[in-house]
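No letters, just coordinates:
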């Protein structure tokens, strides 16, 4: 017998003893109603019903001892027994509600634990994918990622940089809609598919994004994705470096020239990924000289409460102007200074500089 049974048994034994000690004619039968009520707090529904039946049987038996089945006492005894039945029913109802509440709490705790585990797993996956950029002759690369504080450090922003077979380097900055485990999973899927496409599809960034758009729709990825894919091609004769990019609804790259001027590479942005497999994709090209820096970023960098994205972009230009000559790692650190843990959205940053 479980120790939890000791309490209702003790209550019934105590009430019976009190009634017997009080002597015949002292009606204390109503105290027995506490037995099933106590059982309802600590035991299951079946045990509560059992203690209700035991309490009723004791009340019937003690009625004979207390001489409650003669004369006018019968009516009062009948009401007392009816009260025992009602109290037993109330105890069973209370027990049922308690068990339902406990089951709901257990389910919520289990779901919360599962959710936390999924968030730990997604965060680990995200960190494993946000790798350090490769070493590229003639280029300097720097990357940063800041999670939004209110989104459990899991989101859909990412950066990537990897070499291509023709000697170019591909740069990617992307943002999957949402700030949860699903967004992180979609990000991982989009990143992997894009890498596979870029290694097999010959052509420009626009061709890669067109193939990625078709692949995401075929895979039934129904989440919207904004993305800038770019290739950097150093001039083989040591002259200018060519940056070619295609923009799928993403904030435009920013160019901090070696002479200190900062400009936004505003070009008409194409449709977001995930809407149409036949969306037209366009390439844009700019020539870079030694010392030039191009910044790719997600919208969390330029989002400000009460301000438009254009105003945020203007802020970025002003912030970059005095930083144009700084070492690239220092430039990224100063640009993000004070934003960690306080940004309303995730921030991913990818900076590339042509070495002098």
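Sure, I can see it. Here the structure is a predicted model, which means the values were calculated and not measured.

make it CA atoms for all contacts and neighbour counts henceforth
Will do.

So in the chain, which strand runs the longest?
Among the segments of the chain that qualify as a strand by DSSP state E, the longest is strand 225-234.

now the next helix-or-strand element following that one: how far from the chain's centre is it?
Reading on from strand 225-234 to the C-terminus, the next helix or strand found by DSSP states H and E is strand 241-248. Computed by Cα atoms, centre = their mean, to the nearest Å, the separation of strand 241-248 from the middle of its chain amounts to 32 Å.

got it, and stretch 184-197?
Going by Cα atoms, centre = their mean, where stretch 184-197 is centred and where its chain is centred differ by 19 Å.

Show me which residues of the longest strand of the chain are buried.
Residues of strand 225-234 classed as buried under the neighbour-count rule (16 or more other Cα atoms under 10 Å) are 225, 226, 227, 228, 229, 230, 231, 232, 233, 234.

Make CSV out of those and add distance to residue 120.
Rendered in CSV, the data for the buried residues of strand 225-234 read as follows (distance: Cα to Cα, whole Å):
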residue, distance to residue 120
225, 23
226, 25
227, 26
228, 28
229, 29
230, 31
231, 33
232, 35
233, 38
234, 40
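
So which of those is the closest to residue 271?
Using Cα to Cα, residue 226 is the member of those that lies nearest residue 271, at 8.5 Å.

if I pick the closest one, what's in contact with it?
Listed by Cα atoms under 8 Å, 6 or more residues apart in numbering, the contact set of residue 226 reads 174, 175, 176, 247, 248, 249, 250, 272, 273.

Repeat that for residue 201.
Neighbour list for residue 201: 207, 208 [criterion: Cα under 8 Å, 6+ apart].

Check the spacing between it and residue 207 real quick.
When distances are taken as Cα to Cα, to the nearest Å, residue 201 and residue 207 turn out to be 8 Å apart.

Comparison target, given below:
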């Protein structure tokens, strides 16, 4: 049995009893009966509205009876006695106002706590979903693939950035980097849907030649997002890497939907931004034109796909961040791929304003 509610009444009851007994103990002429108003004021801080009203009534009744005991209703003492009784009534009304404010505040705190718990649960679910989706890349003959993901600290560890790499039926490898607008649970949920839909499209929508067109995948994804009524803007790069006919390298085909341009780094250390005419991001017009671009990657060459959190700086223009990235990749060209990725994101954790996703691919030499 929970005795806590009963214990809450001990203090206001004790106050009433104390001042009543004190009045009797001190004898007539020691008028302390007005102090019984402390009982409802105390009750207002620990018990319910109804109980506080009961203590207010009890305090008034005790004051009336003590007034009779002290013979305070004579013509010469009646005015003073009425002032005391009025003070008890005023204190009781103040106690009722106090308990109303307290209960309202407690209800607000309870609601906020419940909402916070729901929010934490949603964030934890989104984190679990994101971790499940941002998996290690598959082993691919002839290629090395490395990935990194850093969440923005201020956005509760979830966001809309993602990377993906998976084999295609024609023997090529699909490479994806994407970013859903927003930095919350909703963005993470949209990211999960976009990633799943893109995978399904890439595995089922080959071009006329039988291979997979990155532009066609983006076009179909744009239409699917509209039909699914996912009211979000998405940027992304889709690419395929496949053995290059007649060479030891790999044929890269890519299409860019409003996303930061990939960087190509040669084995000799020359870094180049694969900056092609900009095409519309996803979520605006499913009929927007999409273009495939091609590049042969030689043995030892590296391709780096990334989200804008890697190059955004609060105190610098985006072009400056892009120039920094190209310079860094030129210096890091001779590093093992995993170390190259570590160097790119070194020092960023704990101070990010945006998520960072990196997908790096190197052709085996």
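Received the coordinates, thanks. Fair warning: this is a prediction, and the values are worked out from it, not measured in the lab.

For the two chains, what TM-score is obtained?
For these two chains in superposition, a TM-score of 0.96 is obtained (TM-score structural alignment, normalised by the length of the first structure); 356 aligned residues with a Cα RMSD of 1.5 Å.

Residue range in the second structure corresponding to the longest strand of the first structure, please.
The counterpart of strand 225-234 of the first structure in the second structure, using TM-score structural alignment, spans residues 234-243.

With adjacent residues omitted, what lies nearest to the most centrally placed residue in the second structure?
Centroid-nearest residue in the second structure: residue 156, 3.7 Å away (criterion: Cα atoms, centre = their mean). If the residues on either side of it in the chain are set aside, residue 156 of the second structure comes closest to residue 123, at 7.1 Å by Cα to Cα, 6 or more residues apart in numbering.

And residue 47 of the first structure? What does it align with in the second structure?
Using TM-score structural alignment, residue 47 of the first structure pairs with residue 51 in the second structure.

repeat for residue 65 of the first structure
Going residue by residue (TM-score structural alignment), residue 65 of the first structure aligns to residue 69.

so the match of residue 47 of the first structure makes contact with residue 45?
No - shown here, residue 51 of the second structure and residue 45 do not form a contact pair, counting by Cα atoms under 8 Å, at 11.1 Å.

would residue 31 of the first structure count as being in a strand?
No - residue assignment for residue 31 of the first structure, taken from DSSP: H, G, I helix; E, B strand; the rest coil, gives helix, which places it outside any strand.

Once you drop chain neighbours, what's closest to it?
Counting by Cα to Cα, 6+ apart, residue 31 of the first structure lies nearest to residue 15, which is 5.9 Å off, once chain neighbours are set aside.

Let me know the secondary structure of the one you found.
Counting by three-state DSSP, the backbone at residue 15 of the first structure sits in helix.

how close does it get to residue 53 of the first structure?
The span separating residue 15 of the first structure from residue 53 of the first structure equals 15 Å under the rule Cα to Cα.

same thing with residue 114 of the first structure?
42 Å.

now residue 23 of the first structure
Counting by Cα to Cα, the gap from residue 23 of the first structure to residue 53 of the first structure is 24 Å.

which one of these two has more residues nearby?
In terms of neighbours (other Cα atoms under 10 Å), residue 53 is the more surrounded of residue 23 of the first structure and residue 53; the figures are 16 against 11.

Residue 312 is in contact with residue 303 of the first structure, correct?
Yes - judged on Cα under 8 Å, residue 303 of the first structure makes contact with residue 312 at a distance of 5.9 Å.

compared with the first structure, how much does the match of strand 225-234 of the first structure deviate?
Stretch 234-243 of the second structure, aligned to the first structure and superposed, deviates on average by 0.9 Å (mean Cα distance after the TM-score superposition for the first structure).

Map residue 264 of the second structure onto the first structure.
In the superposition onto the first structure, residue 264 of the second structure corresponds to residue 255 when matched by TM-score structural alignment.

secondary structure element for that match?
In this structure, residue 255 of the first structure sits in strand 254-256 according to DSSP H and E.

which residue packs closest to residue 280 of the first structure, ignoring adjacent ones?
Spatially, and ignoring its direct neighbours in sequence, residue 280 of the first structure is nearest to residue 270 (7.0 Å; Cα to Cα, 6+ apart).

need the contact list for the one you found.
Contacts of residue 270 of the first structure were listed using Cα under 8 Å, 6+ apart, and they are 246, 247, 248, 249, 279, 280, 281, 282.

swap the cut-off to 10 Å and go again
Shown here is residue 270 of the first structure, whose contacts under the criterion Cα atoms under 10 Å, 6 or more residues apart in numbering are 206, 226-227, 246-250, 279-283.

what residue of the second structure takes the place of it?
Counting by TM-score structural alignment, residue 270 of the first structure corresponds to residue 279 in the second structure.
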